[in-house]
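Colleague: Show me the folded form of this:
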Amino acid sequence: MSELEPGTLPPRAEELRAQVREFLASWPFTPRCDSWLTGADPAFSRALGERGWLGMTLPESYGGHGRSPLERFVVIEELLAAGAPVGAHWIADRQTGPSILAHGTEEQRRRFLPAIARGECFFAIGMSEPDSGSDLASVRTRAERTDGGWRLNGTKLWTSGAHIAHAILLLARSAPREDDRHAGLSQFIVPLPSEGVTIRPILGISGEHHFNEVVFEDVFVPDELVLGRVGDGWRQVTAELAYERSGPERLLSTFLLIRLLNERATDPAARRALGGLLARLWSLRQASLAVAGALAAGETPDVQAALVKDLGTRFENEVIEVVRAHSPLEPDPASDDPLARALAEAVVQAPGFTLRGGTNEILRGIVARGLGVR
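Modeller: You can find the predicted model right below:
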């Protein structure tokens, strides 16, 4: 593929977009706000895999499709805009697959990547911990050397989708903490279920089950399931977060509200407010596209990704306020009205928008350091 200008899509992008829309029109689902977290349908994930829309950027030799991050951008943008149930495969496709490709052994790649691309292997992320907030370097989960592998002990919190995942990619301290808090961390692939792993649901305000507490008690992980180099976990996780923080999901969690209000709003003030939201969304989309382009070029745009997430997640919250100001409907999860129902979903999920994947305060610190002003 020839080099593209930043913020532009590859040739035939609209043809790919049309194919995704045709598929979505044929699949029965109820659109949701925040569908990449709240909407999990393993059958839908397998159907995407059959069409080559999972593992798109992975090499064909590992079951992927050798396509660019920009082509993947087109597919996930359509899925999110439609509120499709993508939650089951989301983490595996978005970041675990690229991480295993970058840091994994040949055996790990052969074992996990083809299954991810088929929509048959889902991953959870084992990063956040109790009492740690967004201070990822403060992890207390321990990995201790034993014959043939490691023993893991600790607790992970807010672990999305662990109850349906086939494995969890865990960050743990594999060496005593020293002056450099970022040293001595390693990543481990833990199959689920595993002896000693307990998964406890954390129910949201609406009673839905997305998050979990995952407890590790003397969990044995063989050496062949260490991801990358022992002690290099911080560098690997930092690279992984560029995938997590910059995608369209950081802009489009509440896009369903814009679409639904646009279908019915006739008041000039509402139309102006919608126009303002769409103008800002387009700018944020261009920034997200630029990060996807950097990933396609083999770069690690962690600072740019942090900025996209900060601005994007604040925008998602503002969408809710605009829609509430220009719609007479009250949020109601049981309503027959799609807008009232989507508004209820968005209001419930909104507190997490600027927290998950790193709080906005942490992200601004990353940007400040990247600019040399901190």
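
Colleague: rest of the way, CA atoms for contacts and neighbours
Modeller: OK.

Colleague: now for the longest helix belonging to the chain, which elements pack on it?
Modeller: Ranked by number of residues, the top helix in the chain under DSSP state H is helix 268-296. With contacts taken as 3 or more C-alpha pairs under 8 Å, 6 or more residues apart in numbering; DSSP states H and E, helix 268-296 sits against helix 69-81, helix 255-264, helix 302-325.

Colleague: can these go into JSON lines with extra columns for distance to residue 34?
Modeller: Output for the helices and strands packed on helix 268-296, formatted as JSON lines (distance: least, C-alpha to C-alpha, whole Å):
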{"stretch": "helix 69-81", "distance to residue 34": "8"}
{"stretch": "helix 255-264", "distance to residue 34": "9"}
{"stretch": "helix 302-325", "distance to residue 34": "10"}
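
Colleague: For residue 229, which of those is the nearest?
Modeller: helix 302-325 (20.6 Å; C-alpha to C-alpha).

Colleague: quick one, the closest one and helix 268-296 angle?
Modeller: 160 degrees (axes from the mean of the first three to the mean of the last three C-alpha atoms, to 10 degrees).

Colleague: returning to that earlier point: minimum distance to residue 245: which of the helices and strands packed on helix 268-296 has it?
Modeller: That would be, of the helices and strands packed on helix 268-296 and by C-alpha to C-alpha, helix 302-325, which comes in at 5.4 Å.

Colleague: For the comparison step, fold the sequence that follows:
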Amino acid sequence: MPRAGAPDPDLAALRAEVRGFLRRQIDAGAFRPGIDTWLRGWDPEFSRALAERGWVGMTIPVEYGGPGRTFVERFVVTEELLAAGAPVAAHWIADRQAAPSLLRYGTEEQKRWFLPEIARGEICWAIGMSEPETGSDLASVRTSAEQVEDGWILNGTKLWTSGAQHADAFFVLARSSPLDPGDRHGGLSQFIVLMNSPGIRIRPIISMSGEHHFNEVLLDEVFVPDELVLGTVGDGWAQVASELGFERSGPERFLSTFGLLAAAAERVDDGTLPADGRIGAAAGRAFALHHMSRAVSEALERGEDAEVAAAVVKVLGTRAEGDIVDLFDEMCDEGAVDVEFAELIRSGVMQRPGFTLRGGTTEILRGVVARGLGLR
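Modeller: Coordinates of the predicted model:
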């Protein structure tokens, strides 16, 4: 695991600036802090307000319309947004995955097309990886890409596609050449698919809470022009592995339920909740994960491969955020706590089943870690 660097006064100032902005937004009633808001908190106006301050697409270079900030500066901003339970879902995937992937693998035309819109908070992105009967085993994707004149025809189904009902574009991992049993990772390619393309249908997946975040996306003879191939044909697996480093290592992998922990600490202070060592232990885990996640951001800043470290953060982080929910669900009788705190617990319980699934199941990620450490 990379080591996090020493405290930086400039980063502290940035953190204080973001924290002050969020406090003013909450006091003004712009949003109500919640659980899992990077997935559930859809507010395009709030995303644009962040973009106006240079807090969306922060690592996008100035020449592509971005602020040209560092990965660590982005980590500080996103950590504060998540800790406050801010509604950031409208720009989250575009900021977290699309921008760095386009910077690394995109053509000059693709960068100039999409990156300025991401930095302005004007475009929503989704990710098309998982499929029915595939899940985290991305090497077994069945979506096909057949080369035709001037482009490709895509056919298949993508599942659990967060925010597809709002998205303007999404990355699709597809098999561009027949499966070779001796090289299951070969023959995969990535495509940028515009969501208004003919042949795309979106079926909502309603969660047990009654909310609509996930979708099934069906691609029926969808044409993708050659200029929207991402990276190199046949290198899709390597590109996705790199992309998942951004998805799995971020602070959303341990801060989705931080608002519940912070609210509990406030209630311990005012005597509403009893002091309990388990609350302190949960805070300690969050502090450790903060340093681990920041260390991955620093590794990405140096251009290092962070796949294994990101998998470690994801496994430990999603377990910790789920344990926070379990702790307060066990500790608190709903009738004995205030309505706001009870709602945070209820939201956490409803979201809890997905924590260890999205971004790769715990079982798959343990395999990634084991292979990375030479254990299998």
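
Colleague: Throw the helices and strands packed on helix 268-296 of structure 1 into JSON lines and include mean neighbour count and distance to residue 63 of structure 1, thanks.
Modeller: Below are those laid out as JSON lines (neighbours: other C-alpha atoms under 10 Å; distance: least, C-alpha to C-alpha, whole Å):
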{"stretch": "helix 69-81", "mean neighbour count": "21", "distance to residue 63 of structure 1": "15"}
{"stretch": "helix 255-264", "mean neighbour count": "18", "distance to residue 63 of structure 1": "32"}
{"stretch": "helix 302-325", "mean neighbour count": "21", "distance to residue 63 of structure 1": "27"}
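
Colleague: So for residue 142 of structure 1, which of those helices sits nearest?
Modeller: So among those, helix 302-325 is nearest, using C-alpha to C-alpha, at 26.5 Å.

Colleague: Kindly name the residues of structure 2 that line up with the closest one.
Modeller: Aligning helix 302-325 of structure 1 against structure 2 (TM-score structural alignment) gives residues 307-330.

Colleague: how much does the matching stretch stray from structure 1?
Modeller: Superposed on structure 1, stretch 307-330 of structure 2 shows a mean distance to its aligned partners of 0.8 Å (mean C-alpha distance after the TM-score superposition for structure 1).

Colleague: The biggest strand by length in structure 1 vs structure 2, average distance?
Modeller: As assigned by DSSP state E, the longest strand anywhere in structure 1 is strand 209-222. For strand 209-222 of structure 1, the mean deviation from structure 2 after alignment is 0.3 Å (mean C-alpha distance after the TM-score superposition for structure 1).

Colleague: Which other helices and strands does that strand contact?
Modeller: strand 149-156, strand 185-191, strand 197-203.

Colleague: That one maps to which residues in structure 2?
Modeller: Using TM-score structural alignment, strand 209-222 of structure 1 corresponds to residues 212-225 of structure 2.

Colleague: in that stretch, what counts as buried?
Modeller: 213, 214, 215, 216, 217, 218, 219, 221, 222, 223, 224, 225 (16 or more other C-alpha atoms under 10 Å).

Colleague: ok, residue 298 of structure 1 - contacts?
Modeller: For residue 298 of structure 1, the contact set (C-alpha atoms under 8 Å, 6 or more residues apart in numbering) is empty.

Colleague: Now do the SS call for it.
Modeller: Following DSSP: H, G, I helix; E, B strand; the rest coil, we place residue 298 of structure 1 in the coil state.

Colleague: number of nearby residues for the alignment partner in structure 2 of residue 339 of structure 1?
Modeller: In structure 2, residue 339 of structure 1 lines up with residue 341, judged by TM-score structural alignment. By the criterion of other C-alpha atoms under 10 Å, residue 341 of structure 2 has 18 neighbours.

Colleague: contacting residues for residue 341 of structure 2?
Modeller: By C-alpha under 8 Å, 6+ apart, the contact set of residue 341 of structure 2 is 260, 263, 264.

Colleague: Helix or strand for it, just tell me which one.
Modeller: helix 339-351 (DSSP states H and E).

Colleague: Which positions in that helix come out as buried?
Modeller: Across helix 339-351 of structure 2, burial judged by 16+ other C-alpha under 10 Å covers 341, 342, 343, 344, 345, 346, 347, 348, 349, 351.

Colleague: again with stretch 112-119 of structure 2
Modeller: Those would be 114, 115, 116, 117, 118, 119, for stretch 112-119 of structure 2 by 16+ other C-alpha under 10 Å.

Colleague: and for that stretch, what span of structure 1 is it aligned with?
Modeller: Using TM-score structural alignment, stretch 112-119 of structure 2 pairs with 110-117 in structure 1.

Colleague: mean per-residue distance, that stretch to structure 2?
Modeller: Relative to structure 2, stretch 110-117 of structure 1 is 0.3 Å off (mean C-alpha distance after the TM-score superposition for structure 1).

Colleague: quick one: contacts of that stretch?
Modeller: Contacts for stretch 110-117 of structure 1 (C-alpha under 8 Å, 6+ apart): 49, 52-56, 58, 62-64, 89, 92-93, 97, 100-101, 121-122.

Colleague: Could you check how far the residue nearest to the spatial centre of structure 2 is from residue 129 of structure 2?
Modeller: With distances taken as C-alpha atoms, centre = their mean, the residue of structure 2 nearest its centroid is residue 247 (4.8 Å). As for residue 247 of structure 2, its distance to residue 129 of structure 2 is 12 Å (criterion: C-alpha to C-alpha, to the nearest Å).

Colleague: what's near enough to touch residue 295 of structure 2?
Modeller: 1, 2, 3, 4, 5.

Colleague: of those residues, which stay in contact in structure 1?
Modeller: Of these, the ones still in contact in structure 1 (both residues aligned by TM-score structural alignment, their matches' C-alpha atoms under 8 Å) are 4, 5.

Colleague: what lines up against residue 144 of structure 1 once you look at structure 2?
Modeller: Using TM-score structural alignment, residue 144 of structure 1 pairs with residue 146 in structure 2.

Colleague: what's the answer for residue 15 of structure 1, then?
Modeller: For residue 15 of structure 1, the aligned residue in structure 2 is residue 13 (criterion: TM-score structural alignment).

Colleague: again with residue 177 of structure 1
Modeller: Using TM-score structural alignment, residue 177 of structure 1 pairs with residue 179 in structure 2.

Colleague: count of neighbours near residue 20 of structure 2?
Modeller: 12.

Colleague: From residue 120 of structure 2, how far out is it?
Modeller: Counting by C-alpha to C-alpha - residue 20 of structure 2 and residue 120 of structure 2 are separated by 22 Å.

Colleague: okay, now the equivalent of residue 272 of structure 1 over in structure 2: neighbour count?
Modeller: Counting by TM-score structural alignment, residue 272 of structure 1 lines up with residue 277 in structure 2. By the criterion of other C-alpha under 10 Å, residue 277 of structure 2 has 9 neighbours.
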